[in-house]
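Asker: just coords:
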């Protein structure tokens, strides 16, 4: 019994000792915390962004940077290198955002907030290549930045001016461990006003800048598509934006990594904001949006042409109303005679007679049109038949053949009008419907073959009509191709 009491007493002593030590620990921790805080004021980290202390005489203009690259190229170099011993900066505004995934490891900066803010520096923009994801967390849209150019290289990639680290004749990325030494944040986040411009007015000077297109829509043949979620969208989705004002077009480019890639393209018409750029291979102009909030297509009055369809006839008529195989035309001269109206609405290229042998042979003498290397900003050419009276007989049909020499960005349509007055000035104001049943060669078709239109039924149309073959270039003369036409016949 005495032993048990001794053990019990020892436990009691140990318990009291533990309690005493616990109290001492709490008191010590309290004293330690109190010693780290002044007057119970718990300070938050200082998140203030200070204006970088850069001498004003060390900040150059975008135009001067561009001129330096042009001078280097004139001397036979691909790039312009800014020496490590040079103290040189530019300041601009971020107009790209990778938050939705449509941009990746790059910043687009431009030198103007808006075009109502005049400066001596023309409106320009540059792409900065940085090996860092989620750049918009640091450099959000509208953030004014100062770029330390010392040790960087200026060049061209994918058709636009790029700033990065020199890698031979190429432009490499600024790396993660150093990018904040080159891209300096300022406290200012500006409201960026896009330049409102029409598609046909865009020039190289607008590349890498934030623009807005009004009164535009996605081409009617692509309304069933997503932004970039189709099986053939390998790296990017390309959808055609067309102007309701003058039918000019530009390609909407969307990355297959964008979080909105699987959304259906907007069905209505309206305005769209984005960065004007070039495609990966520098073949054609593109518009790249930061997110779908850049698109406001809220007008349900689309500007699609009227679509006319009587179907495909089972057989071609045996009585002819109009025909031409162009064999009486003069080679390399504009198509003329036989009632044709050969009208150039825009540009310098019209329909002409030609003959060729070899893998892309003509059918004797054929008609062709194309804007390739024309240097035209816009190309629209019409070849219109004489008037055809569809009331004097029944079961009229149309047939023709088409071929192409890599049509690429250009387009050809077959149209019909019942109200054209026969004058060139009246072409643009007349009502033209698309004969949707007629097959026209596609860019994916073999360039060495001729393709039948099918026997296009015209029997559901009445009155006196005109049939037009209309060529429209994309505005990219180095990318547009050529269409060829022959063996036209209207019968009943």
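Answerer: Right, received. Where do you want to start? Just so we're clear, the structure is a prediction, and the values are computed from it rather than from any experiment.
Asker: please count neighbours and contacts with C-alpha atoms only from this point.
Answerer: Will do.
Asker: tally of neighbours for the closest residue to residue 297 other than its chain neighbours?
Answerer: Nearest in space to residue 297, with sequence neighbours left out and distances taken as CA to CA, 6 or more residues apart in numbering, is residue 270 at 4.0 Å. Neighbour count for residue 270, taken as other CA atoms under 10 Å: 21.
Asker: longest helix anywhere in the protein?
Answerer: In the chain, with assignment by DSSP state H, the single longest helix is helix 2-36.
Asker: can you give me how far that one is from the chain middle?
Answerer: 74 Å (CA atoms, centre = their mean, to the nearest Å).
Asker: that helix packs against which elements?
Answerer: Contacts defined by 3 or more CA pairs under 8 Å, 6 or more residues apart in numbering; DSSP states H and E place helix 2-36 against no helix or strand at all.
Asker: hold the first one in mind and look at this next one:
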């Protein structure tokens, strides 16, 4: 180890000499931690705990963190960024330099002296940087740590054991995993995203591809058009994928370091139970606004009231109520994309509902063979499906979701539409109003 240290010191001195005599800009390797009394005095999780949502905060109390580099710009998918992870959490660090991977390789343990640095959010993700750009008063932006300050803030402790990727299911993907190295199993690209380029290498644009869990749920793989593997095509099979987990707004995302992170060596999803023809849990839809999902229809027959996306206890649902409309008659439709039933058998529909302040508004589940999917569903012919719907929570929100039961669809054939139809009112004496709030979640259609 002594000779290794002497070698590193010699190399650093040699590099510094070249910097002084060269006109070409190069970036210093991080100073080597010499085993002094300098120690980490906080954790990455503590940074998250101390952060106020929406704020930019500067460090002034000599905080020091340590962690292992789990991602960098080696293949140009992480732009001017390294990701640091300790035993408690992980965070991205914006650094104003290119070729960061040469001096901050994956597996290196760093100590980061935070004094003078800043933390703030981008798309809901907490990051570390060197300052804040306030030139636009409506949009402040965290800026990278200047290259001249790398040696002040970052100290190399040496190479360490890379953290084992945390294996998580779709339902375990929450804010606490931001920037963490994770592995997702039993997953595949959506059929429409197979054999597609990982990124847009021609126009240098970031590309998003849907990754579908075999048991239901979607995350999106984001790849920069500058990534060295942007022109590689996505595989057709299924398996596991490793990467850095993130969120942008409401969208759950993953970024890989290189294509070795994608191990799709199996056939397309093999199910231990029924095949999933359709699944929607609304987790990718932005909350507190009218529900808008491609190929879904959200229509108001009367009362001008639409289904909304509501978030409650980190769970997003489709929500509908006549409350506040002051309308005599409220009729609202939420219609699934068309489902083809000719290519399967034993189809079943299931979903969850929850009611709140129940005073008699209605929620029906309907199926149509002749709705054209282009609007005005009230002009089509619909059959009522026998489902269990939440009811009776007159004093507030029901404590749990109600399971619909498995609704048999095998008696139907061809292209069908399934709709949630709400009927209510919000005029007259309080006792006569029918403005129950209904939540709908985890809509699934399976087949044998």
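Answerer: Perfect, thanks for sending it. These numbers come from a predicted model, not from an experiment.
Asker: just to revisit the earlier point, tell me the secondary structure for the residue nearest to residue 297 of structure 1?
Answerer: With DSSP: H, G, I helix; E, B strand; the rest coil as the basis, residue 270 of structure 1 sits in strand.
Asker: just list the residues touching it, thanks.
Answerer: Residues in contact with residue 270 of structure 1 (CA atoms under 8 Å, 6 or more residues apart in numbering) are 214, 215, 216, 217, 295, 296, 297, 298, 299.
Asker: tell me which of those residues fall in strands.
Answerer: Among these, DSSP state E puts 214, 215, 216, 217, 295, 296, 297, 298, 299 in strands.
Asker: quick check: chain neighbours aside, which residue is closest to residue 187 of structure 1?
Answerer: residue 49 (5.3 Å).
Asker: likewise for residue 198 of structure 1?
Answerer: Residue 198 of structure 1's closest residue in space is residue 213 (CA to CA, 6+ apart), at 5.9 Å.
Asker: now residue 72 of structure 2
Answerer: Here the residue nearest residue 72 of structure 2, using CA to CA, 6+ apart, is residue 82, at 4.3 Å.
Asker: the counterpart of the one you found in structure 1 is in what secondary structure piece?
Answerer: Matched to structure 1 by TM-score structural alignment, residue 82 of structure 2 sits across from residue 107. Under the criterion of DSSP states H and E, residue 107 of structure 1 resides in strand 106-110.
Asker: can you give me the helices for the stretch 251-400 of structure 1?
Answerer: Along the stretch 251-400 of structure 1, counting by DSSP state H, counting those that start in this stretch, no stretch forms helices.
Asker: the stretch 1-150 of structure 2 now?
Answerer: 2-21, 44-50, 100-103, 150-153.
Asker: can you give me the strands for the stretch 351-492 of structure 1?
Answerer: Secondary structure of the stretch 351-492 of structure 1 (DSSP state E, counting those that start in this stretch): strands located at 352-354, 366-370, 380-384, 388-389, 397-408, 411-417, 433-435, 451-452, 456-457, 464-472, 480-491.
Asker: tell me which of those strands lies nearest to residue 136 of structure 1.
Answerer: strand 397-408 (35.3 Å; CA to CA).
Asker: report the angle between the closest one and strand 464-472.
Answerer: For strand 397-408 of structure 1 against strand 464-472, the angle by axes from the mean of the first three to the mean of the last three CA atoms, to 10 degrees is 10 degrees.
Asker: for the counterpart of residue 263 of structure 2 in structure 1, what are its contacts?
Answerer: Under the alignment (TM-score structural alignment), residue 263 of structure 2 pairs with residue 296 in structure 1. Residue 296 of structure 1 is in contact with 269, 270, 271, 272, counting by CA under 8 Å, 6+ apart.
Asker: ok, residue 225 of structure 2 next?
Answerer: When contacts are counted by CA under 8 Å, 6+ apart, residue 225 of structure 2 touches 199, 200, 201, 202, 203, 204, 205, 206, 207.
Asker: if you rank these by neighbours, which is first?
Answerer: Most surrounded of these: other CA under 10 Å gives residue 199, at 28 neighbours.
Asker: ok, back up a step: need the contacts of residue 270 of structure 1 in a markdown table with distance to residue 434 of structure 1, can you?
Answerer: A markdown table is the format used below for the contacts of residue 270 of structure 1 (distance: CA to CA, whole Å):
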| residue | distance to residue 434 of structure 1 |
| --- | --- |
| 214 | 24 |
| 215 | 21 |
| 216 | 19 |
| 217 | 18 |
| 295 | 28 |
| 296 | 27 |
| 297 | 24 |
| 298 | 25 |
| 299 | 22 |
